[in-house]
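# Structure for the following, please:
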Amino acid sequence: MNKVPMTKAGEMALRAELERLRKVERPRIIAAIAEAREHGDLKENAEYHAAREQQSFAEGRIMEIEGKLSYAQVIDITAIPHTGKVIFGTTIDLINLANDQEVTYRIVGDDEADVKRNLISVSSPIARALIGKEEGDVVVVKAPSGDIEYEIDQVRHEA
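Modelled structure (predicted):
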């Protein structure tokens, strides 16, 4: 499988979640299962079934995170010389040419994307349109509602 780009911050967040699941959640769930077993008949023991369901979810998430980290290509944007071009990990200030509204996006990996926090996936239409462009360039983004023209106001390398 191909490597998947991920920012340093994204990697650290996944590693922190993995650590929490392994060292906090897993022992808590094991204790809950042991306590529920002590209550007797497992067929009709709702606490036991709930704890087993939590265990299944936690173990599945651990495996998912381990898989994501194994395929991650961590890119530290601060180690790349600033050229003014839009690349993975950069923060871009855009001006919508139709209404002069300003918007700021940061291009991140697929797993890190969160539109509410202005983190857009490197595979999103807007990121694909921006990659390789420079400050002052006008970019046309193909959106479901129609083409949107943006001017790249500023490109920043932020940690």
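# okay, CA-based contacts and neighbour counts for the rest of this
Noted.
# Now the element after the top helix by length along the chain, going C-ward?
In the chain, taking DSSP state H as the definition, the longest helix is helix 46-70. Per DSSP states H and E, the first helix or strand lying C-terminal to helix 46-70 is strand 72-75.
# what's that following strand packed up against?
Judged by 3 or more Cα pairs under 8 Å, 6 or more residues apart in numbering; DSSP states H and E, strand 72-75 is in contact with strand 4-7, helix 8-20.
# Let's see this one next, to set against the first:
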Amino acid sequence: MLAAIVLAVAAAPAFAVNPGEQLSDPAQEARARELGAELRCMVCQNQSIDDSDAPLAKDLRVLVRERVKAGDSNSEVLDYLVSRYGEFVLLRPRLRGETLLLWGLAPAVLLTGLLGYAFWARGARRRRPENAASLSESERARLDALLAQDGGTSAGTGSPMKNAR
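Predicted coordinates:
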């Protein structure tokens, strides 16, 4: 049981926020953490500033906390950072004209693939005969005779041919 608890704690994400960076007001600190989770570390690129140990991420965390402490709203803090660093600082870019392609490309590719598969499956179903005719008794007898001549076994037994080609 103790080993499971230790593994669970070790697997939890380690936040890079140092105790000296934290705000004394718990509500402001919670807002700063919420904002930090939305902001990209410009060095690590796929981590939030709260998860990164990079010096630039530390500077951004301090800047966010200064703005929160000064009384800025969440949107004002984000707008300030976007004006300073560009849209790239946001982990989830805003839906705007220049990011429309970014937001729409993945669903468009998925939809195109699904439609392509649907048309392919529909065409394959049309090409397949509805009722594949089975061999008549005379055809089965002829096949058995040919297989026996060739050294194979009877087709009616279901066993493989001896000399498969």
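# Can you give me the TM-score here?
Scored by TM-score structural alignment, normalised by the length of structure 1, the superposition of the two chains gives a TM-score of 0.23; 64 aligned residues with a Cα RMSD of 5.2 Å.
# I'd say I107 of structure 1 and I120 touch.
Yes: using Cα atoms under 8 Å, I107 of structure 1 is in contact with I120, at 5.1 Å.
# List the residues that are in contact with both of the two.
Counting by Cα atoms under 8 Å, 6 or more residues apart in numbering, the residues touching both I107 of structure 1 and I120 are A127.
# gap between E66 of structure 2 and A148 of structure 2?
Here the criterion is Cα to Cα, to the nearest Å. By it, E66 of structure 2 lies 91 Å from A148 of structure 2.
# let me fix that: P55 of structure 2
Plainly put, P55 of structure 2 is 81 Å away from A148 of structure 2 if you go by Cα to Cα.
# How about E76 of structure 2?
Per Cα to Cα, E76 of structure 2 is found 87 Å from A148 of structure 2.
# cool, Y80 of structure 2 as well?
Y80 of structure 2 is 86 Å from A148 of structure 2, where distance means Cα to Cα.
# cool, and A118 of structure 2?
44 Å.
# Could you do L111 of structure 2 as well?
As judged by Cα to Cα, L111 of structure 2 and A148 of structure 2 stand 53 Å apart.
# Of all the strand elements in structure 1, which one is longest?
Ranked by residue count, the top strand of structure 1 under DSSP state E comes out as strand 146-156.
# and that one, what does it pack onto?
Using 3+ Cα pairs under 8 Å, 6+ apart, strand 146-156 of structure 1 is in contact with strand 91-96, strand 138-143.
# quick one, the first one and strand 146-156 angle?
Regarding strand 91-96 of structure 1 and strand 146-156, their directions subtend 140 degrees when assessed with axes from the mean of the first three to the mean of the last three Cα atoms, to 10 degrees.
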